[in-house]
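1. with the sequence up front, the predicted model follows.
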Amino acid sequence: MLSLRGGRNQRQRRDLPDGTTLRWPGAEGKFALFAEVLWIGVLTVAGGLLIVTLPAALAASTRHLHRYLRADRSTIGQWWSDFGAALRTGWIVGLATTAAAVVLSFNLLLAGTRVLPGWQVVVAGGALAGVLVALILLQSAARWSPEHGWRRALRDGARSLITDPGAIIQLVLALLLTSIVTWQLLPLLVPGLGCLVFAVLAVKERERPAK
């Protein structure tokens, strides 16, 4: 199976009639790409089952999908290797993210009782803080690499929200879509997370106009 994928990748790395080369040859097969996105969802859910391991799973899945789109060799062994490398310090990121989510959820539930004065402000602030944490996590996971680690990934991920504000709208829409489909039917979390990883990678890699 791996040899077939390798052969297919070599065929996809062909030149176009105008002499240029496809930037994302792995995206040519639309059905195959859809299947790969679903597979990414399975890997992300499996890797993130312990919650604190979710950042590492997102980082590994983003790198895996990036290799696939470039028509490079992308195997489960490579995903597992990335996951293990990202988890060495990524569990700290996962623990901090989980703690923040618990605190924000508690505040939102408490504000939802409408007992606190100014509960509307608490709800709005908590929701915005939750979205911000999720955006930084997604942007950082897309920038993680074994060479640079999580510290640089977190710094670059947070900075990207300032340097590329357009990413906020696109990622919020992707988060909203994933949340809605999961709320409607829990098993849809698998394709939802796969599509979310695809969206994060597309936002990071999209072409920007030359200055």
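-> Okay, I see it.
2. all contacts plus neighbour counts: C-alpha atoms, from now on.
-> Fine.
3. grab the longest helix from the chain for me.
-> helix 76-112 (DSSP state H).
4. for that helix, what is the distance to the chain centroid?
-> How far helix 76-112 lies from its chain's middle: 13 Å, per CA atoms, centre = their mean, to the nearest Å.
5. next helix or strand past that helix?
-> Sequence-wise, the next helix or strand downstream of helix 76-112 (DSSP states H and E) is helix 119-143.
6. what comes up buried for that next one?
-> 119, 122-123, 126, 130-132, 134-143 (16 or more other CA atoms under 10 Å).
7. could you give the angle of it to helix 76-112?
-> Angle between the axes of helix 119-143 and helix 76-112 is 170 degrees (criterion: axes from the mean of the first three to the mean of the last three CA atoms, to 10 degrees).
8. what's the helix or strand that helix 119-143 is followed by in contact with?
-> On the C-terminal side of helix 119-143, the closest following helix or strand by DSSP H and E is helix 149-163. Contacting residues not belonging to helix 149-163 are listed as 86, 89-90, 136-145, 167-168 [CA atoms under 8 Å, 6 or more residues apart in numbering].
9. for residue 59, state which of those is nearest.
-> The shortest approach to residue 59 among the contacts of helix 149-163 belongs to residue 141, at 4.4 Å (CA to CA).
10. I'd say the closest one and residue 54 touch.
-> No. The pair residue 141 and residue 54 does not pass the contact test of CA atoms under 8 Å, sitting 9.6 Å apart.
11. just list the residues touching the closest residue to residue 78 other than its chain neighbours, thanks.
-> Using CA to CA, 6 or more residues apart in numbering and skipping residues adjacent in sequence, the residue nearest residue 78 is residue 64, 7.5 Å away. Shown in contact with residue 64 (CA under 8 Å, 6+ apart): 40, 74-75, 78-79.
12. same thing with residue 113?
-> Counted by CA under 8 Å, 6+ apart, residue 113 has zero contacts.
13. second one coming, line it up with the first:
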Amino acid sequence: MKRFSLFGECLMAGLLVLLAALPVVTVVPALAAGCAHIKAHVDGETTSIRSFFERVRSALPGGWVASLGVVAAFAVLVVDVVLLRTRVAGGGVVAVVCGVAAVGLAVVVLRAAALWSPGSRWPAVARAAGRRAASDFGGSLLLVMSLAVMLIVTWQLPPLVVPMAGCVLMAAVAVDRRHQPVSPVAGSSTSR
């Protein structure tokens, strides 16, 4: 039953993130609030809709600037891919490079969203996310795979974007939690 409740929270987080990201300048704060929502559920804290929007509000200072930068970077990469593939000789290679850059940017944004906590400053979070994306190749690859699954599933059945967005947020939290020390379980024996 507990696993099903986690799936329910991922579904709720996906829906709330998609709604909160509609104004575009709230994309990064919405992702951060979604990751914080899933962390709160896993840690047994409050996961109400009201607490989600309080997390969005807490992530907005500086987060709207990050959102504009991320949206602008993705827009430039998409325009480059479209123009280069169709109108420039040899543009296919550059289009692939732009595609790889877009995937890398998505991984850094997801890592930043998972690293964010109330009171964090976005420039510091972005630097830490970039360093972690480069140093933890396995975790970055897991996020790339989660994004690929989301794209494939939503391409086949677009309404599944809501639960898949929540699953990608859960993947970002899980990858981030790999770096935290594991606390011993109460009552477990450490003898060999």
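-> The structure has been received and is ready for your questions. Keep in mind it's a predicted model, so treat the numbers as computed, not measured.
14. superposed, how do the two chains score by TM?
-> Once superposed, chain against chain, the TM-score is 0.89 (TM-score structural alignment, normalised by the length of the second structure); 182 aligned residues with a CA RMSD of 1.7 Å.
15. so where in the first structure does stretch 8-18 of the second structure end up aligned?
-> Structural correspondence for stretch 8-18 of the second structure: residues 35-45 of the first structure, per TM-score structural alignment.
16. so how far is residue 15 of the second structure from residue 127 of the second structure?
-> 28 Å (CA to CA, to the nearest Å).
17. element containing the counterpart of residue 204 of the first structure in the second structure?
-> Counting by TM-score structural alignment, residue 204 of the first structure lines up with residue 176 in the second structure. Counting by DSSP H and E, the element that carries residue 176 of the second structure is helix 161-177.
18. on average, how far is that helix from the matching bit in the first structure?
-> Compared with the first structure after the fit, helix 161-177 of the second structure shows a mean deviation of 0.5 Å (mean CA distance after the TM-score superposition for the first structure).
19. list of residues touching that helix?
-> Against helix 161-177 of the second structure from outside (CA under 8 Å, 6+ apart): 9-15, 18, 31, 34-35, 38-39, 110-111, 113-115, 139, 142-143, 146-147, 150, 153-154.
20. go again with 7 Å.
-> The contact list for helix 161-177 of the second structure, computed with CA atoms under 7 Å, 6 or more residues apart in numbering, reads 10-11, 13-15, 34-35, 38-39, 110-111, 114-115, 139, 143, 146-147, 150, 154.
21. same check, this time on stretch 15-34 of the second structure
-> By CA under 7 Å, 6+ apart, the list of residues contacting stretch 15-34 of the second structure reads 13, 52, 55-56, 59-60, 63-64, 66-68, 113-114, 116, 162, 169.
22. for it, buried residues please.
-> Quick answer for stretch 15-34 of the second structure (16+ other CA under 10 Å): 15-18, 20-21, 25-34.
23. among the residues you listed, list the two that are farthest apart in space.
-> 15 and 25 (17.2 Å).
24. on that earlier part again, where does the longest helix of the first structure end up in the second structure?
-> So helix 76-112 of the first structure sits over residues 49-85 in the second structure, by TM-score structural alignment.
25. which parts of that stretch are buried?
-> So stretch 49-85 of the second structure, judged by 16+ other CA under 10 Å, has buried residues 52-53, 55-60, 63-64, 66-68, 70-71, 74, 77-78, 80-81, 84-85.
26. mean shift between that stretch and the first structure?
-> Superposing on the first structure and averaging over aligned pairs (mean CA distance after the TM-score superposition for the first structure), stretch 49-85 of the second structure comes out at 1.0 Å.
27. do stretch 28-42 of the second structure as well
-> Averaged out, stretch 28-42 of the second structure is 0.6 Å away (mean CA distance after the TM-score superposition for the first structure).
28. ok so, going back, alignment lookup: the residue nearest to residue 78 of the first structure to the second structure.
-> That one, residue 64 of the first structure, aligns with residue 37 by TM-score structural alignment.
29. and residue 137 of the first structure, how close does it get to residue 58 of the first structure?
-> 9 Å.
30. I'd like the distance between residue 202 of the first structure and residue 151 of the first structure.
-> When residue 202 of the first structure is compared with residue 151 of the first structure (using CA to CA), they lie 22 Å apart.
31. which residues sit against the host helix or strand of residue 140 of the second structure?
-> Following DSSP H and E, one finds residue 140 of the second structure within helix 137-156. By CA under 7 Å, 6+ apart, the surrounding residues in contact with helix 137-156 of the second structure are 107, 133, 160-161, 164, 168, 171-172, 175.
32. repeat the analysis, applying 10 Å as the threshold.
-> 103-104, 106-108, 110-111, 132-134, 157-172, 174-176, 178-179 (CA atoms under 10 Å, 6 or more residues apart in numbering).
33. who are the contact partners of the most centrally placed residue in the second structure?
-> Centroid-nearest residue in the second structure: residue 110, 2.8 Å away (criterion: CA atoms, centre = their mean). By CA under 10 Å, 6+ apart, the residues touching residue 110 of the second structure are 28, 31-32, 35, 104, 116, 129, 133, 140, 143, 168-169, 171-173, 175-176.
34. good, we can wrap up now.
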